[in-house]
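Trainee: sequence first, predicted model second:
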Amino acid sequence: MTDDTSKGQARPVPASRIARLGRLSTMTAGVAGNMAARGLGQLGQGKRPTMRDLLLTPANVRRVTDQLAQMRGAAMKVGQLVSMDTGDVLPAELTEIMARLRSDAHFMPPAQLKKVLKAEWGEGWLRRFDKFDVRPIAAASIGQVHRARLKDGTDLAIKVQYPGVARSIDSDVSNVGALVRMSGLLPRGFDLAPYLEEARKQLHEETDYLREARYLTQFRLLLAGDDRFGLPQVRDDLTTPDILSMTYVPGAPIEDVAELPQETRDHVARSLIDLLLRELFEFGVMQTDPNFANYRYDPETGRIVLLDFGATRQIDPGVVALYSRLFSAGMAQDQGAYADILMELGVLAPDTDTAHRDQILKMMEMGFADLRGAPTYDFAATDVPRQMQVKGMALAEDGFVPPPLPIDVLFLQRKFGGVFLLAAKLRARVPVAEMLQSYLTNRTDCVA
């Protein structure tokens, strides 16, 4: 969820299925018109235009991202999932188009917002508040967040769901999937269907704010007494399936920590990595969205503020056991165990080309060797992630198409990558190998 709407615009969210389909149809027609005009122009110059060159013009990219961002909901979520979870195999152009959706900050105009609040809270809802800011402090694909203060002085953060988002999920996903396929930019053999289905299921879960409230309360209990973290408290009396009301917890953007002393940067990164390991190996439940805006930092208390539990999910114990075995094999330099474990995880398939399989195993060992290389891992000094990205793109260009990953694996990889990127952003130095080993030591499933 983006936490800066200062550059965003108040744009009504199309609520009906017909209106949302109309948006997509208008966008598609506009893109097709641009392609036709550009193609005729190139033919007139004696050039032979290609589909990619015609589609990926600045005007078309702007049209697609603006329309999907204005629709929010599934239209925006599919783009976020595709760009974040499959960016290593999709063409860079398509990844860039979809990734732009992550930074959008359009929000509902006040009139539409008040209509939603009246429908949820009834007439006279404003009398309960001393103040309610109609301009949101955060906006994302599902809803937007507002500051408010009750008559008793309690400061709240209130997340309001965009109207029509829940009802339009299934049709939105189908329509956006058709649009992506129409682009002709997906690698040959790439199966988009599992990602579309996961986007559909995740959206249905995330639009249930009562579900998110339960997970927020669960994490408050799990982290009770841990002074490293601060979490909002749910206000049940003002929470509905479409409105999540919480106490407001102050904090600055987590990226601001990058300007603080090394000791503070290390502490924040180490705390988040430790939380990730606890979620995986102790809690069995994980907040799987590593968007930087879901973390904030309170310089007065030194606490990391944890926000947005809509993407929280239970992790299959069998998947946890496989990751435990994989990490143990990596830390013990047992390269012979990699292939079998990756096969069980679904990263490799029985029909994976031998050359591709060998390259993936080499990349796996490269990552573990980097982790084992020094007692303290310097996130700012390593270039191994970049090397692995280059090798991953080379695999894609050579025709490798990964099998559809199990959903738990998909979300875990997203969380690992996001926390790594944040630690790199903070230029942190963390004893990752030692921390990981401490969680593996007492597990009985570490033997491959």
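Mentor: Everything's here; your move.

Trainee: only C-alpha atoms from now on, for both contacts and neighbour counts.
Mentor: OK.

Trainee: which element is Lys131 on?
Mentor: Under the criterion of DSSP states H and E, Lys131 resides in strand 129-132.

Trainee: and if you look at Lys159?
Mentor: For Lys159, the element it lies in under DSSP H and E is strand 155-161.

Trainee: what's the answer for Gln70, then?
Mentor: Going by DSSP H and E, Gln70 is in helix 58-71.

Trainee: which residues touch that helix?
Mentor: 11-14, 20, 23-24, 27, 30-31, 34, 75-76, 97-98, 100-101, 104, 106, 141 (C-alpha atoms under 8 Å, 6 or more residues apart in numbering).

Trainee: one more structure, for comparison:
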Amino acid sequence: MARMARSRAGRAAQLGGLAGTQAARLAVQKTGDLMRSDARAEAAAHARRALLAQQLVATLGTMRGVAMKLGQMLSLVDIGIVGPENRSLFQSALSTLQDSAPTVPWSVMSGQLERALGAPPHVLFTEFDADPVAAASIGQVYRARLANGARVAVKIQYPDIEAAVVADLKNLRTLLSVYRLIHPALDTAALADEFEARIHEELDYRIEADHTGLLAEAHRGHPFIRIPEVVESLSSRTVLVTEWLDGRPLREIYTAPRSDRNRVAEIVFRFYAGTPYRLHHYSGDPHPGNMLLLDDGAVGFLDFGLCKRIDTRTAETELAVLRAGIDGDATRVLDLMESRGFARGSTLSEQAAYDTFLRVFGWYLCDREAEIGPDDVKELMALISRAGDSAGVSVRPFNLPADHALRGRAELQLLAILAHLRPRMNLHTIAQEWIFDATPVTELGLAQRNWELRR
């Protein structure tokens, strides 16, 4: 494993080189569009882009921290850094970052555990498997057993990862500079500030324990959603111990019969899209490595370090704009978008705002049965990355308020996850439950409503 650069200068050099490569590639691509290339030139360009994807994996995977988390996001969603003809190659190369990262030896991690909890593993646990079951952006997860026989997951933060993350955050604008080439209207400084605040929270496992405990309590006994319980007595700022959930990776259902994929897709959609309105609390990091398929048909959801609460007023405003969009009230949509800082009426027509709104959220606001697949993600990303199309639809005139950045990222990643499942369903009828408090019409919706009534 390559040594992880911890200093700001060392990590800045890696990030700066990465961003510079992408900026140069984008400039060359724009120039190349004006020139006619022969087969040999095209083959060479393809080879260079393939090498670029491999370099991105090597750089982001080894760095962990913020850069690693960016790599996990890119493995689901290509924001325009790599050309569409190489998107599959790029995502395949980055897919190794979804479930794991380069591991740190147990001799190092055991010392971190002992320093955090004040005793060695053999004193705290009756069994402890020194081989990690997962290696993520800021920590590794191990399997263990308590004296009462309960199996638990033990997440240990990497030693010195905080210094590496702080260096990443100081250089975050270098990463965002790549995206500014695609969408220059964004206030990237404000976005960087928001992302920094959330990442600092993620470094404190006590905050993650609070998020996990809140969600576990809210879903205890749920018919198809499982959240692991926290073992508070063995958790600290750098160690988090939770109930062990036995399950299979989400990717195992990608090739299952459509009915199975539809069911899992509905569960995933309900959890990530409905929870912000049911609980005013949501996970900002949906990706396949944070979900498990359980034997009883439920889906287990993990890793709540990157979460955020939303206040009642914000939630109600969001629901109001969704209702206005469904009702076709373009005037109301623009007014509400302007009040939340997404748009300015002085620079946008009502119709332009409404058309763009539907293009961004239509995948679950439009009342129709449809298959969700990679083309839906490509269409949304094309909308974000281009100046506009023949209909004048574009997100360029719009702002993404910093306090909505995590939410926007989560919704985009949710769509990407659903695209991997390729379900055929009417998400609108499900979303109506939290948008209009409508009576459920699906089997899962009725099961959840009955459970809520019993509680």
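Mentor: It's in. These numbers come from a predicted model, not from an experiment.

Trainee: sorry, back to before: against structure 2, where does the strand holding Lys159 of structure 1 fall?
Mentor: Aligned by TM-score structural alignment, strand 155-161 of structure 1 falls on residues 151-157 of structure 2.

Trainee: likewise stretch 208-226 of structure 1?
Mentor: Alignment of stretch 208-226 of structure 1 against structure 2: residues 204-222, by TM-score structural alignment.

Trainee: how far off centre is the matching stretch?
Mentor: Relative to the centre of its chain, stretch 204-222 of structure 2 is centred 18 Å away, using C-alpha atoms, centre = their mean, to the nearest Å.

Trainee: who touches the residue most central in space within structure 1 in this structure?
Mentor: Centroid check for structure 1 by C-alpha atoms, centre = their mean gives Asp289 as the closest residue, at 4.4 Å. Going by C-alpha under 8 Å, 6+ apart, Asp289 of structure 1 touches Ala311, Thr312, Phe411, Arg414, Lys415.

Trainee: quick one: which of those is most hemmed in?
Mentor: When neighbours are counted by other C-alpha atoms under 10 Å, Phe411 leads these with 23 neighbours.

Trainee: so what corresponds to that one in structure 2?
Mentor: So, by TM-score structural alignment, Phe411 of structure 1 is matched to Leu406.

Trainee: once you drop chain neighbours, what's closest to its match?
Mentor: In this structure, Leu406 of structure 2 finds its nearest non-sequential neighbour in Gly284, 5.7 Å apart by C-alpha to C-alpha, 6 or more residues apart in numbering.

Trainee: these two touch, right, that neighbour and Leu412?
Mentor: No. Counting by C-alpha atoms under 8 Å, Gly284 of structure 2 stays clear of Leu412, with 10.5 Å between them.

Trainee: these two: which has the busier surroundings?
Mentor: Using other C-alpha under 10 Å as the criterion, Gly284 of structure 2 and Leu412 rank with Gly284 on top: 23 against 18.

Trainee: quick one: what's aligned to the more buried one in structure 1?
Mentor: Checking TM-score structural alignment: Gly284 of structure 2 goes with Thr288.

Trainee: which residues does its match contact?
Mentor: With C-alpha under 8 Å, 6+ apart, Thr288 of structure 1 has these contacts: Ala311, Thr312, Arg313, Phe411, Leu412, Arg414, Lys415.

Trainee: run through who's touching the match of strand 155-161 of structure 1.
Mentor: Residues from elsewhere that reach stretch 151-157 of structure 2 (C-alpha under 8 Å, 6+ apart): 109, 112-113, 138-146, 238-244.

Trainee: which among those residues count as buried?
Mentor: For the contacts of stretch 151-157 of structure 2, a burial check counting by 16 or more other C-alpha atoms under 10 Å picks out 109, 112-113, 138-145, 238-244.

Trainee: give me the subset of these lying in helices.
Mentor: Met109, Gln112, Leu113 (DSSP state H).
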